[in-house]
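[1] attaching a predicted model along with its sequence, questions to come.
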Amino acid sequence: MSLTFDSDVSLNATDAAVFLSERDVAGQIPINFVTTSAVNLQSACFGDNVYEEHAAGKCISNLLAVGYRHFIVDIYWSPDQRDWLFCPVSIPQDDTVVTVSSTYTTATTTTTDAARATVTETATPSGSTVYELGPYRCSKHLNLSDLISVFHDFFRTYSSELTVYTRYISLNLHAGASATTPEKPASTITGSHLPTGSEYISSLFDDHLSSYIYMPSQLAAERANLNESWYEVEDDYKPITEYFTINEAANGDQSTPDGWPCTKFLQLAKQKRLLLEYGTIDPQMQDYNLSYMPDIIFPQNYLTSTISVSLDADNTLSTSGCFYNPSATTISQANSSWAQSNYIPIPSAPTRNMTLTEMSLVISNLTACGLTPTLNTTLFNQTANSAIAPYTDISLSTSWAWAIGQPADAASSSSSSTNGSIDRCAVMDLTTPGGHWHAINCTESHYSACRVQNDPFTWQLSPSTHTFANAYSAGSCPKNSSMAIPRTGLENTYLYQYLLTRTDVLDPSSENPVMTKVWLDFNSIDVESCWVTGGPNVDCPYASDPQQLERRTVLVAAIAGIVICIIAALTLFVKCNANRRNSRRGKRLIKGWEYEGVPS
């Protein structure tokens, strides 16, 4: 039986607001420049070498629920089972009489006649069966289809505008080892032992997730004619063109050789939720036909540019992999397209809490440098199905915008006003490492962050301080600039570093510097926890919570249905009444057709 999405965890309101607000503020940034969170399933779900169905389903579900976006998946082709397994060993298919015990700790050992492999079969507490093959304990049928089934169920469960995020899967292909020698390299797979037809990975994804997949052919078609693709939607769904190359034909049609759609276009306009790519491929699987149904999966490492990262002696992130360049003014000078760390460096620390804290700081530095952090470690020797808390902390650490605990609940904030709703405006707090954001009282006076034209990395400061409402008014920013907000972690770093150079208003050595907070074009004045850009009078596009949005959607659909029924009834009534009147008129035949009209 295929697995389903089955998570027992969820994000709290503040964490959900963090992910949603970051998604929306980056909505027009091409997806290749938006940092996410990457996790290796081998480490997070199978670090204990146990490949059991129900535990795997719970693990994958938990990782999806707490916000991981990019999944690195190792799968093994078993020519014996004709299937893609998570288990590194191909389980024998010989007809062997095996007695399955009723507890997890007892087992019956059998020996296959064909392969002479010692196989131990046990029953787990959930009732499934696992085989002990050397150091591995594997369910016989835990396969790629189970992963696909969990994702499909997850996409159906989380389908409202508030909960839609694009996911990525990188597939590393391996050959399953022989059960006789489970710890030795697998044999090369050739000829009839290779997958065929419906066994191809692309076919499996196409059968169950095709409506959610953004495909290579779609990218190619959209790149070839931007006027009829990315430019054909509302302005808020168009990508920021400063992030890619644009070519214009004589007739005015525009195209791009390297652009990607933005998140709003992909997730909301096109309703695509998944991109697939091939990752590493073992030499034993070199004969696998990657070109079978090529329109489903992007070529090897098409969605990943792996960057080597390391820590300096003081446990700080080395700058060698950082895309922040003080002299950069264009994307080509700080091109972080699909940049992803090769791993998350783990500092040495004496306690679990210190390790997690330091690791979170490293992750924050990675996203500030324009990198997607990759978790390829089994945290504290526990997989995410049994101990999701540390994995949740790592996922939340990939947030590049808000400080810890922010955005604070406006209703509980310490406002001097009786109206707590005014504590709903965002500032970059220069006293926070990295320049993370805080939600503060909208009536305070601060300088404003002003973007020069639409350049990603060029900022200026308003000439004077204002309240949030006045900061957004005309003339508050220098010429050729406007009040704005960083849209990625790397953009945030450029603004933060620029503000630190403004010693005319910020004296780092002073105990009471003039400027410690700077207004950003971000507020939740209309609806608590709904953060929007565009000034103090912009309405929230969502309800205050997903449930309310869904109830509103159902209500609108119900009302529309009632209206349609009323219109249909009225139409039928009018038509029947007209027919009744017309039936009193004379009829005549014209060329064999019965014609209704006034008698002559």
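    Happy to help now that I have it. Numbers count the residues shown, from 1 in each chain.

[2] could you use CA atoms for every contact and neighbour count after this?
    OK.

[3] show me what contacts residue 43?
    Residues near residue 43 by Cα atoms under 8 Å, 6 or more residues apart in numbering: 376-378, 383.

[4] let's go with 7 Å and repeat that
    Going by Cα atoms under 7 Å, 6 or more residues apart in numbering, residue 43 touches 376-378.

[5] quick one: the helices in the stretch 501-600 of the chain?
    546-582 (DSSP state H, counting those that start in this stretch).

[6] could you do the chain as well?
    Per DSSP state H, the chain carries helices over the ranges 13-25, 41-46, 53-65, 144-157, 201-209, 216-224, 263, 352-368, 389-397, 468-471, 489-501, 546-582.

[7] can you say which of those is packed in most?
    Neighbour counts (mean count of other Cα atoms under 10 Å) averaged over each of those peak at helix 263, with a mean of 26.

[8] quick one: contacts of it?
    Helix 263 is contacted by residues 27-31 when judged by Cα under 7 Å, 6+ apart.

[9] redo the helices of the chain as JSON lines? Include distance to residue 320.
    Conversion of those to JSON lines gives the following (distance: least, Cα to Cα, whole Å):
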{"stretch": "helix 13-25", "distance to residue 320": "26"}
{"stretch": "helix 41-46", "distance to residue 320": "26"}
{"stretch": "helix 53-65", "distance to residue 320": "30"}
{"stretch": "helix 144-157", "distance to residue 320": "36"}
{"stretch": "helix 201-209", "distance to residue 320": "37"}
{"stretch": "helix 216-224", "distance to residue 320": "32"}
{"stretch": "helix 263", "distance to residue 320": "29"}
{"stretch": "helix 352-368", "distance to residue 320": "11"}
{"stretch": "helix 389-397", "distance to residue 320": "21"}
{"stretch": "helix 468-471", "distance to residue 320": "38"}
{"stretch": "helix 489-501", "distance to residue 320": "15"}
{"stretch": "helix 546-582", "distance to residue 320": "42"}
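
[10] the structure to be compared is supplied as follows:
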Amino acid sequence: MTSPYPYDPDPQAVVVAPWSVAFRAQRDVGLKIPINYVTVPAVSLKAACFAHNQYEDSAAQKCFSNLLASGFKRFIIDVYWDTGRSQWSLCPAEIPESASPADDTTSISITQSTSVKSLMTAPISLPIFERQASSISSRSSTPAARTDSATSSTPTLSFTGSSSTSMAYSAAATPTEFPTAGEPLVQIGQYNCTSNLGLQFLSSILSGYLKDTSTTIGASLIYLVLNVHVAAPYSSPNSPAMQPDPSALPKDENFLGHLLSSNLSSYLYTPSMLQSQRGNLNESWRLEQSNLPVAGYYKTNVSGNGIPSTQDGWPTETFMEFKNFLRLVTSFGAVDPQMASYDFTNDADTIFPLNEIISLKDVSISTSGSVTTGCLFNPNITTITSETNSSWAMFPASSLPNLASNPNATIPIPAIMNLTSCGISPLLNASLSNTTADINPLAYLSFSYSTLWSWAPGSPNNSTLIDDNPNNDLRCAALYGDANGRWRAVDCKSSHRVACRGSTPYTWSITPDLFAYSDADQACPDDTKFSTPRTALENAYLYTAALASANTGSSDPGDLPIIYLDLNSLDYADCWVTGANSTCPYKNSDNVNHTKIVVVPTVATVIVFVLAVATFFVKCAANRRDLRRGKRRRNMGGWDYEGVPS
């Protein structure tokens, strides 16, 4: 059955090569890192899609689709409980059940049109009403201030509007009519909303995205953080929201956890799963070597009967995506005081508690984009301490340069690049170039590209050109000192110094002598290993070690270091793996009738099962489909990917 709100991005919003190759290689080198230490681009949906108070379904569908296609992985979503309709909405004001232009008690207008282009191209400048703060009792019906209108010098998850103008809208003001290609557009005060814009609307689009990217080369984790509000009354939409009567709060099928599970249960990683897995690591993350997280990223305890457990650990992307087919994590963010009586215990098995997957950091950024305070990189500390702990670290980046309508993708946004290098996920909580992502996705794509901490802009080099030139063998990766520690592809026969990892996550050394890539794995001293950075912070530490080694003298003829990394595409163009003799895990067999590839995407492992006859293969595949009930992944050529058989 076709979804009424499918995932449908603009072609210009989609990440393309070489960026797609770079992001996939970056994902793969970090597959064994606990997910809380992996930096990802985050965005406030209110900032990117609703900055001008236009909550229209077709524009929102395009906007959310474009953000997903552009590589954003963490979404801050403001949801509003509409007490009149008893449902969750994305519109900050209540929408009456049967609003019409004849209703003269409120400033409501309904319009229907087939022309959405005029709405998108017309300049929209709606001032934002400043809500007045007030206090409420737990059961009072007195209006209270929204949390999303507060301003503070400390980091928050709230949308930072670009307009400094404020004015009060009259409830009886004559509304401005805007056309829409979708549902009727209802204007309530300063907001223009369609009634179908809610959490299930977003779930439908997200479900389509997860299905479209359910391949070994396209899969990634998505995080949803829900800010919980009460919608302002439609009779006074520009006033603070009211405290709902306890009998009017969400119940049964309207609990947020239920709504998410109804469409996305097969993808959800839940608090109960985490608790169970933490309780016995031998039966979860340590059960198979391919899922084993790298050491040093969480603390473990051993019980009297020898069972290891952890209180702060998280699984790896390998374990979640490619072993258990789980790709979605949800959490509560900010909660309005008016919703304090909401029964959060009903969501406890589905949605993580307040700020469980967010740790907002106090960071200062200069006008040039440099991180002046709050960076989690400390060259004197090579283990994870309170000073270097980047677990779920995030910072709202609201003061960004006014990007061009078609920004140069090879020039990263300095503040975003530097935040990422500091181990902090940048949160976009302001609209870019005063446009939303449905109108101009290129500015948002530029933000996403700026969070790439591994490859230099435009790298790795175009493999088609490499294949056409037999004298060009740029199939090995190296860290470049003149690219701020980013990577470029180099000729594997050339000689460079080698990156050697120590026993802790941030310990690196550089060989004084030069080696060809084929000899690099034998070049590192005892107790170290030829390796590749797996996180942004690990890369920052390696870059610092490389610069220090260049200053102490070496046989490297360059002024700035070029350091070999344990990463190559020798087996297959655009497929970057660790280990000189490793094969690409994403190749299909030529004999598709008799061979099925089951991929363990840990960068280096492929298990090929050769079946005796094609009919036997078809029968087995059908049986597995029944057992899996659709929880599968497709390989590049369309084959079902099901992980390692148990």
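    Looks like it came in fine. The structure displayed is predicted, hence computed values, not measured ones.

[11] buried sites along the host helix or strand of residue 120 of the second structure?
    Secondary structure from DSSP states H and E places residue 120 of the second structure in helix 117-121. By neighbour count on 16 or more other Cα atoms under 10 Å, the buried set for helix 117-121 of the second structure is 119-120.

[12] in the second structure, what residue corresponds to residue 195 of the first structure?
    Using TM-score structural alignment, the equivalent of residue 195 of the first structure in the second structure is residue 250.

[13] how near is that match to residue 109 of the second structure?
    Distance of residue 250 of the second structure to residue 109 of the second structure, given as Cα to Cα, to the nearest Å: 28 Å.

[14] just residue 99 of the second structure next, same as before
    For residue 99 of the second structure, the distance to residue 109 of the second structure equals 8 Å [Cα to Cα].

[15] look at those two and report which has more neighbours.
    Comparing residue 99 of the second structure with residue 109 by neighbour count (other Cα atoms under 10 Å), the higher total belongs to residue 109, at 23 against 16.

[16] what's the burial count for the match of residue 195 of the first structure?
    18.

[17] got it, and the one 4 residues further on?
    Neighbouring residues of residue 254 of the second structure were enumerated by other Cα under 10 Å; the total is 14.

[18] same thing with residue 289 of the second structure?
    Using other Cα under 10 Å, the number of residues around residue 289 of the second structure comes to 8.

[19] go on, the one 3 residues further on?
    Residue crowding around residue 292 of the second structure was assessed by other Cα under 10 Å; the count is 21.

[20] so it touches residue 286, yeah?
    Yes: at 5.2 Å, residue 292 of the second structure and residue 286 qualify as touching, with contact defined as Cα atoms under 7 Å.

[21] can you give me the distance of the one in the first structure that sits across from residue 202 of the second structure in the alignment to residue 351 of the first structure?
    For residue 202 of the second structure, the aligned position in the first structure is residue 147, judged by TM-score structural alignment. Per Cα to Cα, residue 147 of the first structure is found 34 Å from residue 351 of the first structure.

[22] contacting residues around the equivalent of residue 499 of the second structure over in the first structure?
    Under the alignment (TM-score structural alignment), residue 499 of the second structure maps onto residue 449 of the first structure. Residues in contact with residue 449 of the first structure (Cα under 7 Å, 6+ apart) are 460-462, 483-484, 518-520.
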